[in-house]
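Enquirer: sequence? don't have it. structure:
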């Protein structure tokens, strides 16, 4: 099993890098984890709707170029389905049992997602109705993927 996390922007904070490294290490017994970072587009505070759309489109194009053919695409999206950890685990297990050996999670930039990404996604999830920095969303996602594998394997993990 291969899992790719494709995200807009570079991780800068050490605590996030450390946390992500820890979960990638823990996940290594279940899956190969690949991190893909694409450059975020410069976006000043005051953008017109057209400029905002352009930024999202350029970021989406960069992400789409990095997606491997045949990968099952899960988009992190505020409009996606919100699952508890048990249901998320079951969803990942069903995806894998359906013959998918590569899952790509996509985390958009600070302005959100271009329609081209929404159209490309096989599935959309919402981590929370709360707003998180997209760098922190990577850490939360990896923790939940790790928890999902522990649930699949019926192994204990703190609740």
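Expert: Looks like it arrived, so ask away. On a predicted model such as this, the values are computed, not experimentally measured, just so you know.
Enquirer: From here on, just use CA atoms for contacts and neighbour counts.
Expert: OK.
Enquirer: which stretches of the protein form helices?
Expert: In the chain, the helices defined using DSSP state H lie at 14-27, 49-66, 85-97, 115-120, 134-152.
Enquirer: Comparing these, which comes out most buried?
Expert: helix 134-152 (a mean of 19; mean count of other Cα atoms under 10 Å).
Enquirer: List the buried residues in stretch 66-80.
Expert: For stretch 66-80, a neighbour-count test (16 or more other Cα atoms under 10 Å) marks 67, 71-78, 80 as buried.
Enquirer: end to end, how far does it reach?
Expert: End-to-end span of stretch 66-80 (Cα to Cα, to the nearest Å): 22 Å.
Enquirer: Just the residues contacting that stretch, thanks.
Expert: For stretch 66-80, the external contacting residues (Cα atoms under 8 Å, 6 or more residues apart in numbering) are 6, 36, 95, 100-108, 113, 117-118, 120-129.
Enquirer: this is the comparison structure:
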């Protein structure tokens, strides 16, 4: 399976770059992983709703350029469905069984995802009702995908 992590913004913190790199290396045994970053928009202090909506739309258009027609899109959204690690593993495994060969996980910027990206998504996934830094979510997501593959393969790690 080909998995794409599509995200807004660049990772600046060295510890996150190292963690993401480590999980990308581990995942290379199980899938073809691609990480795609699109530019983020600067949000002015005290930006109004209209400005924030425009920023999300601009970032959303950038994200949508990398989503192909046959991709199965999982958008990370606070209003999405919460799964445990085993359920996420089963979701990825079942998509493969159903013939999905290209899975795209989308992480928005600090304001979230545009309505257009949310409509394009085939599945909305939430990791928590809490808000996490979007840069940190990349490492958390990759760790959970790696954990999921270990569960699928019945290999030690999941405890």
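Expert: Perfect, thanks for sending it. Computed from a predicted model, the values in this text were never measured in an experiment.
Enquirer: nearest residue to residue 43 of the first structure other than its sequence neighbours?
Expert: residue 55 (7.0 Å; Cα to Cα, 6 or more residues apart in numbering).
Enquirer: separation between residue 4 of the second structure and residue 108 of the second structure?
Expert: Separation of residue 4 of the second structure from residue 108 of the second structure (Cα to Cα): 14 Å.
Enquirer: To clarify, my last question referred to residue 82 of the second structure.
Expert: The value you get for residue 82 of the second structure to residue 108 of the second structure, if Cα to Cα is used, is 17 Å.
Enquirer: who's more crowded, the two?
Expert: Legend: neighbour count by other Cα atoms under 10 Å for residue 82 of the second structure and residue 108, higher for residue 108 (25 against 16).
Enquirer: Now the more buried one: closest residue in space that isn't a chain neighbour?
Expert: residue 8 (5.4 Å).
Enquirer: The one you found contacts residue 40, correct?
Expert: Yes: between residue 8 of the second structure and residue 40 a contact is recorded at 5.5 Å, counting by Cα atoms under 8 Å.
Enquirer: what's the overlap in contacts for the two?
Expert: Counting by Cα under 8 Å, 6+ apart, the shared contacts of residue 8 of the second structure and residue 40 are 59, 109.
Enquirer: Settle it for me: which of those two has more neighbours?
Expert: Neighbours per residue (other Cα under 10 Å) separate residue 8 of the second structure from residue 40, with residue 8 holding more: 24 against 19.
Enquirer: just to revisit the earlier point, filter the contacts of stretch 66-80 of the first structure down to the buried ones and hand me the ChimeraX line.
Expert: Applying 16+ other Cα under 10 Å to these, the buried members can be selected in ChimeraX as follows:
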select :6,36,100,102,103,104,105,106,107,108,113,117,118,121,123,124,125,127
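Enquirer: so of the contacts of stretch 66-80 of the first structure, which ones are in strands?
Expert: Residues of these located in strands (DSSP state E): 6, 36, 102-107, 123-125.
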